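Asker: sequence-free structure coming up:
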């Protein structure tokens, strides 16, 4: 079984499944971070390209659940409201995804770890930017940057979360918007990597195996979010993401 999934041992498989549950749990609580946790955790036991393929389906389906948790009409409203962010992000995501097969793994580690560590450390330090009202220009600029990073690494959460937080969007609206933005981005990511060959018959079994674990974690996270103050769990998540991002940067520098 482990050989079929591209893993070296049963212990590696157990580790991957635990990472998937934890990633889903954190996402259910704070609305983001699943790709970052998955790519940071999975690359400890498998190559970054295989880890990127493994996170595609869990990211797609968990974001679909999150986007539609408050109903179809609310999700459609978020699509309309964030149309320029989505359009620019999807275009850059598809374009940058073409670079995955030609980049050195250490470059990819740096591109993932840098934004993760920077965002997490700044948030833990108390950085809370205030941008005022959203504009088409801001939506397009931040969406393009998030899409570019997402196409390369499967991680487009930090710039999106920072932007939504800075514009003071209410919690439930932000959770739904994140689900819509990440969900549509995951559709584009899946399509792009079907073309690049990252998502193929050899990498599909692993993403299917971790999918139920990610969904279980998301369900648990939603239950926690409904009962426990979110600020405590978000801070804990940022600590984990800081460690994960710094570890990826270490691997980018030291190999």
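Answerer: Nice, thanks for sending it over. These figures come from a predicted structure and were not determined experimentally. Numbers count the residues shown, from 1 in each chain.
Asker: contacts, neighbours, all on C-alpha from now
Answerer: OK.
Asker: show me the helices in the stretch 151-255 of the chain, by range?
Answerer: 157-166, 171-196, 204-227, 230-254 (DSSP state H, counting those that start in this stretch).
Asker: check which helices and strands the longest one sits against.
Answerer: This points to helix 171-196. Under the contact definition 3 or more C-alpha pairs under 8 Å, 6 or more residues apart in numbering; DSSP states H and E, helix 171-196 sits against helix 48-67, helix 72-81, helix 83-97, helix 136-153, helix 157-166.
Asker: ok, back up a step: looking at the helices of the stretch 151-255 of the chain, which is buried most?
Answerer: Most buried of these, by mean neighbour count (mean count of other C-alpha atoms under 10 Å): helix 171-196, with a mean of 21.
Asker: what about the spatially closest residue to residue 233 that is not a sequence neighbour, which SS state?
Answerer: Closest residue to residue 233 apart from its sequence neighbours, by C-alpha to C-alpha, 6 or more residues apart in numbering: residue 29 at 7.0 Å. Recorded secondary structure, residue 29: helix (DSSP: H, G, I helix; E, B strand; the rest coil).
Asker: these two touch, right, residue 146 and residue 87?
Answerer: No - with contact defined as C-alpha atoms under 8 Å, residue 146 and residue 87 do not form a contacting pair (11.5 Å).
Asker: residue 131: neighbouring residues, count only.
Answerer: Around residue 131 there are 14 other residues, counting by other C-alpha atoms under 10 Å.
Asker: list the contacts of it.
Answerer: 166, 167 (C-alpha atoms under 8 Å, 6 or more residues apart in numbering).
Asker: likewise for residue 81?
Answerer: So residue 81 contacts nothing (C-alpha under 8 Å, 6+ apart).
Asker: what comes up buried for stretch 121-135?
Answerer: Within stretch 121-135, the residues scored as buried using 16 or more other C-alpha atoms under 10 Å are 121, 123.
Asker: and it, end to end?
Answerer: 27 Å (C-alpha to C-alpha, to the nearest Å).
Asker: okay, one more to line up with it:
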């Protein structure tokens, strides 16, 4: 019992906080949960743990917008790239190279934090989407398969398409939902989706949803830019720690 309590507190606290971040800024649940869980367990176990909370919260985000069909028709080549890349890269996180996976997770978090702090604003012309979408999807999938992090380069790319705010939130939900399904498929393909961890992932859904509700309440009371700055600085420190741990 004494060994179980710290584990339960770790899972509950991680997903409560990750849900809070997502509730405030609309993303970050897989990123935060992978980073924090990666300090206490192998990345492949952390990836399996986040599947149910990530899937449910992202489907919620996906279905909240009004233009699902139009976005799917526009972004389906990118989504195909995400699936192919994730299945191709999932052997890394599911393999025996735990240090490499930890270092990769840390590097992905650091890169995402730097991009966020620099507030880079790219602009992809409509004519380039035909080839840029599948390429970005494939690279995002490879990063997802190797580290369990869905955001690089998908988030900056989607932000460069000139979508309205509601459409962007829904597009992010679509990308994260597809990434979650693809990651689950990749882990299952390599026999790295144990039933026990999947059950724990189901229990982690409750604090994740509670965190999202709390984040929605907090969003009306704290400037999103202030929270975003703290979020990216925290990710930078967390990613640096994981990167150092993976290469040391």
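Answerer: Looks like it came in fine. Everything quoted here is computed from the prediction, not taken from an experiment.
Asker: give the helix, strand or coil label for the counterpart of residue 44 of the first structure in the second structure.
Answerer: Residue pairing (TM-score structural alignment): residue 44 of the first structure is matched to residue 39 of the second structure. Under three-state DSSP, the three-state class of residue 39 of the second structure is coil.
Asker: surely residue 39 of the second structure is in contact with residue 244?
Answerer: No - counting by C-alpha under 8 Å, residue 39 of the second structure stays clear of residue 244, with 11.5 Å between them.
Asker: leaving out sequence neighbours, find the closest residue to the residue nearest the centre of the first structure.
Answerer: Closest to where the C-alpha atoms of the first structure average out (C-alpha atoms, centre = their mean) is residue 35, at 3.1 Å. Leaving out its chain neighbours, the residue that sits closest to residue 35 of the first structure by C-alpha to C-alpha, 6+ apart is residue 155, at 5.4 Å.
Asker: corresponding residue for the one you found in the second structure?
Answerer: By TM-score structural alignment, residue 155 of the first structure lines up with residue 149.
Asker: list the contacts of its match.
Answerer: 30, 31, 34, 105, 108, 109, 143.
Asker: using a markdown table, lay out the helices and strands packed on helix 171-196 of the first structure together with distance to residue 209 of the first structure.
Answerer: Below are those laid out as a markdown table (distance: least, C-alpha to C-alpha, whole Å):
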| stretch | distance to residue 209 of the first structure |
| --- | --- |
| helix 48-67 | 9 |
| helix 72-81 | 28 |
| helix 83-97 | 24 |
| helix 136-153 | 21 |
| helix 157-166 | 24 |
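Asker: so which of those helices comes closest to residue 193 of the first structure?
Answerer: helix 83-97 (7.0 Å; C-alpha to C-alpha).
Asker: what packs against the closest one?
Answerer: Using 3+ C-alpha pairs under 8 Å, 6+ apart: helix 83-97 of the first structure touches helix 136-153, helix 171-196.
Asker: with distance to residue 227 of the first structure added, can I get those in CSV?
Answerer: Below are those laid out as CSV (distance: least, C-alpha to C-alpha, whole Å):
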stretch, distance to residue 227 of the first structure
helix 136-153, 31
helix 171-196, 14
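Asker: quick one, which of these is nearest to residue 68 of the first structure?
Answerer: helix 171-196 (7.5 Å).
Asker: find me the equivalent region of that closest one in the second structure.
Answerer: The aligned range for helix 171-196 of the first structure is 165-190, by TM-score structural alignment.
Asker: so which of the helices and strands packed on helix 171-196 of the first structure is nearest residue 190 of the first structure?
Answerer: helix 48-67 (6.1 Å).
Asker: give me the mean distance between the closest one and the second structure.
Answerer: For helix 48-67 of the first structure, the mean distance to aligned residues of the second structure following superposition is 0.9 Å (mean C-alpha distance after the TM-score superposition for the first structure).
Asker: which other helices and strands does that helix contact?
Answerer: Against helix 48-67 of the first structure (3+ C-alpha pairs under 8 Å, 6+ apart) you get helix 34-42, helix 105-124, helix 171-196, helix 204-227.
Asker: any idea of the angle the shortest one forms with helix 136-153?
Answerer: I take that to be helix 34-42 of the first structure. 20 degrees (axes from the mean of the first three to the mean of the last three C-alpha atoms, to 10 degrees).
Asker: please report how far residue 118 of the first structure lies from residue 174 of the first structure.
Answerer: Counting by C-alpha to C-alpha - residue 118 of the first structure and residue 174 of the first structure are separated by 21 Å.
Asker: my bad, should have said residue 81 of the first structure
Answerer: Taken as C-alpha to C-alpha, the span from residue 81 of the first structure to residue 174 of the first structure is 12 Å.
Asker: find the nearest non-adjacent residue to the residue mapped onto residue 205 of the second structure from the first structure, please.
Answerer: If you follow residue 205 of the second structure across to the first structure using TM-score structural alignment, you land on residue 211. Excluding its sequence neighbours, the residue lying closest to residue 211 of the first structure (C-alpha to C-alpha, 6+ apart) is residue 58, at 5.0 Å.
Asker: for the residue mapped onto the one you found from the second structure, which residues are in contact?
Answerer: Aligned counterpart of residue 58 of the first structure in the second structure: residue 53 (TM-score structural alignment). The contact partners of residue 53 of the second structure, by C-alpha under 8 Å, 6+ apart, come to 201, 202, 204, 205, 208, 209.
Asker: contacting residues for the fifth one?
Answerer: For residue 208 of the second structure, the contacting residues are 15, 16, 17, 18, 19, 20, 53, by C-alpha under 8 Å, 6+ apart.
Asker: surely the third one is in contact with residue 209?
Answerer: Okay, so that is residue 17 of the second structure. No - with contact defined as C-alpha under 8 Å, residue 17 of the second structure and residue 209 do not form a contacting pair (10.3 Å).
Asker: ok so, going back, so which of the helices and strands packed on helix 83-97 of the first structure is nearest residue 66 of the first structure?
Answerer: helix 171-196 (5.0 Å).
Asker: that older thread, in the second structure, what residue corresponds to the residue nearest to the centre of the first structure?
Answerer: So residue 35 of the first structure corresponds to residue 30, using TM-score structural alignment.
Asker: can I assume that match is in contact with residue 50?
Answerer: Yes - Residue 30 of the second structure is within contact range of residue 50, at 6.5 Å (criterion: C-alpha under 8 Å).
Asker: counterpart of residue 137 of the second structure in the first structure?
Answerer: Residue 137 of the second structure maps onto residue 143 in the first structure, by TM-score structural alignment.
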